[in-house]
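Asks: All I have is the shape, not the residue letters:
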């Protein structure tokens, strides 16, 4: 009998159960198989035609595969190869060497073979199907505009869209600003997810004789809206324009012409949905303050809190300033509950998150920073005119400052100039300026309902009804303190120290960029003196009181715009 050479050997199959004669060409089927296991038919033929007296141990079922399986057919062929090769080893590699394979073992091998083939067929098909399904889902997700998705959930609250955009334009006295808010409805109430902000100058009130120019001055802001909101949501994205004190001061006729031109331009030239009620309007000062209060407390998460640990807000704009807080009269006198809030327009009641709020609010028209500047300069000029003087070196202004102010109807020009350190002759410019700005508050006005702040305006005492809760001041308060290194939280004593440094021209106490800021804005001494007086002498805050000044809370702009946008969403459903 010849020995196999390399991987070449002879296999002989026979259907006889008796010992055969030496194999011959006529009595056996000879096959040359090189480097591969037996086929399925070989295995079946061998298993049915050869028997052995020695039981099969099954050791060769651990046969190792050296090539990949890429289909169900490959699985079946591979298993057939394993089983047939093992069977061949059990039957014997050489013709004429008789061995027996038990029928029970053969049946077991056949069952294993059938099961593996079946699992391979369906398993590979399932994996292929799952792979295609996953690839399709990934492809769809990648092609989905991320502006239409939420970072917090995939399924919205019933009856609500997953995403809702709101466009709010703040037409202020010194410029116009757009807020593009992205909300999700993962829960019952809208949750702010993102905000895009842009501002442009000048404001609408600068176009009092050019209404079309006023309308088109917003185009730069609308370009931001067109880029930020997905096209598929343009028609269900509400937009509103709310003008504040600057436009209010133009008078009803001129301001209405401008408002009508703006509304017509937005309706005809842009795809967004103007809100149903007063889409372009001059906002009431009361609403401006309330919306700012809602914004801050919404971002702080204090709305709906049963403890009512809400924050106060004091928004200093260019033309007006608004204060809003929730007086806690029960803290005044725990036995009697203290006095109640006096009736009047200052009282504002609202409900949010199952909690009822009674707020105090007031908007001081004409006491915004830009209007206060005018009032202070006019008062200085009038005092000089009454004294028969036409020029003054004043401590509220820095060296090199020069401005002519007209007094009354006389058209007389009074020149205001800055004062040098030498001209101060040892006196404090800060104290002198502070003394001057306090005069515009009209503290002697009749007070019909006590206690009053200034101009005869009723206000509950902050010291007695709001001593502990946070107090947020922003807008121009922030713009004048942050560039000079005052951050986030500080006391009014710190505010006074900063004012002294600026007004007394102690420039060595400031960094180079802070010095540049002070020289670039030559009203810093006047502005800081007015702001300090407004807080202490105006609304009656204690000098040791800590305030917080910020432009953003949780990456969202403070101010009234977010609160107004939440009010819009509470009134109507826009995207379905």
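Replies: Nice, I can see it. Model, not experiment: these values are computed from the prediction.
Asks: contacts and neighbour counts: CA atoms only from here.
Replies: OK.
Asks: Is residue 292 in contact with residue 558, as I believe?
Replies: Yes - contact criterion Cα atoms under 8 Å: residue 292 and residue 558 qualify, at 7.0 Å.
Asks: what about versus this one:
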């Protein structure tokens, strides 16, 4: 019998091959369903689980002291324009620390005096910064320290120093920051311009009040921010301007046209110093003055008698006008202040420094004229007045601190304010102490601060017809600085986080889904594999891949 070669043999198909396509289809469908379930489970897990937290630390080196704020954030994994979610800011009402000052209404963790008093004195800089940064290191988890940026930003205190002196203080600050565990760059330790400080305050307020939320184009709020040395005003404007105060800003999904103003020497402390110069018009203060001048002040109570050193008087002339020079003198002028209470005179001198008046007739009666121009907003010598489109302003920092201390409503009208001033400054010192909920050591300042703030808003800024709300108390320009200076953290977080999530998807899918997916893939491979023939072995059954055969035995010749 002729033997057929193996290649000519017809192979009988395996029994299961008739239904093989049905089986494969079932496996593919099951695999697809499991994959979809795994993806949906992963997406649900990512959307519902808390996003990765991060922190920023901002140190505010102001004219009256050094303060610190910690911000705890959560990323939004949606789009690159989404602002992060602020979970918590420190310090808050629950913070317990000897650095928390009772007199501090809007910044609670503070060391005094300001760093501008420590030129060439690194020990003083270290003494001011170390307690604040040590506290921040205790509040933030240790494993986050190396990833947490610290921004040390100086304001009016260092702005008024000579350039060389300011740089010396900044170098000393950097040396102290190096001794701690937070992440920093040299560019994060600097002096803010007045416009930057004002802009950061505007960002902080509108972020806090929800004006930057995606999907809404709400009108933004204006801000009035009063510090110890300077005054800032920021608002959004629809008018295109080419002035240095105008800037384009994109925060969140929308672009804003912002007008930002900053005026040195209009803060509460420097404004009071300028009243001393107006009261002392008959004596010109030279570069050095060792003679103590006695002054009767109409905004102080009759029992007030105290030595007072004016550190800002050398930067003004004897009429209280700001001197502009490359070198700011640090000469201190001693006064002996005596209370000579007179409410009408107090209102007049407060108004004079508010509108930056140099007239010798400041003590004459004030004409009841309507504010028709904005002296502080005037554009140089051409007296072009800035249009104020914003109808709602929030008065923060010094404005709010005084309002809170005097137990005024956040929406008190100007009639209420002036009546409260008359009541307060006509009372005895004992009655004043009972009616003011603030640090009693600052009691003597309020009779000047109240009419000064009212004159700033009504006479200098001409915002008497606008809605002015005092507060909220927990808004500071440091929040805006944390957002803008730390933009690299959140603006790229969506892209970075998404990429990281894609790279680690398998690690986040539930293990049971991974197991089932691999099992289905194994079944597909198993039922589609080709079984090779095994020569010399009998068929295992009808389902064998190839029939077996035996070679005939040859007889020996």
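Replies: Good, I have the coordinates. Not measured: the values here are computed from a predicted model.
Asks: Just the TM-score for the two chains, thanks.
Replies: The TM-score (TM-score structural alignment, normalised by the length of structure 2) is 0.62; 390 aligned residues with a Cα RMSD of 3.6 Å.
Asks: in the stretch 351-500 of structure 1, which spans are strands?
Replies: Along the stretch 351-500 of structure 1, counting by DSSP state E, counting those that start in this stretch, strands occupy 355-365, 391-394, 402-407, 412-418, 471-475, 489-491.
Asks: Could you dump those strands into a markdown table and include distance to residue 248 of structure 1?
Replies: What follows is the strands of the stretch 351-500 of structure 1, written out as a markdown table (distance: least, Cα to Cα, whole Å):
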| stretch | distance to residue 248 of structure 1 |
| --- | --- |
| strand 355-365 | 10 |
| strand 391-394 | 31 |
| strand 402-407 | 23 |
| strand 412-418 | 27 |
| strand 471-475 | 19 |
| strand 489-491 | 33 |
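Asks: To residue 301 of structure 1, which of those strands lies closest?
Replies: Closest approach to residue 301 of structure 1 among the strands of the stretch 351-500 of structure 1 (Cα to Cα): strand 355-365, 13.3 Å.
Asks: What lies in contact with the closest one?
Replies: Contact partners of strand 355-365 of structure 1, identified using Cα atoms under 8 Å, 6 or more residues apart in numbering, comprise 245, 285-286, 289-290, 304-306, 319-327, 346-351, 459-460.
Asks: Buried among these? Need that as a selection in PyMOL.
Replies: A single PyMOL command selects the buried members of the contacts of strand 355-365 of structure 1 (16 or more other Cα atoms under 10 Å):
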select buried, resi 245+285+286+289+290+304+319+320+321+322+323+324+325+326+327+346+347+348+459+460
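Asks: Show me the contacts of strand 355-365 of structure 1 that map onto helices.
Replies: Applying DSSP state H to the contacts of strand 355-365 of structure 1, the entries found in helices are 245, 285-286, 289-290.
Asks: in the stretch 1-150 of structure 1, which spans are helices?
Replies: Secondary structure of the stretch 1-150 of structure 1 (DSSP state H, counting those that start in this stretch): helices at 40-49, 72-91, 103-143.
Asks: so of those helices, which one's packed in deepest?
Replies: Of all the helices of the stretch 1-150 of structure 1, helix 72-91 carries the top mean neighbour count, a mean of 22, counting by mean count of other Cα atoms under 10 Å.
Asks: That one aligns to what range in structure 2?
Replies: Using TM-score structural alignment, helix 72-91 of structure 1 lines up with nothing in structure 2.
Asks: That helix vs helix 103-143, what angle?
Replies: 160 degrees (axes from the mean of the first three to the mean of the last three Cα atoms, to 10 degrees).
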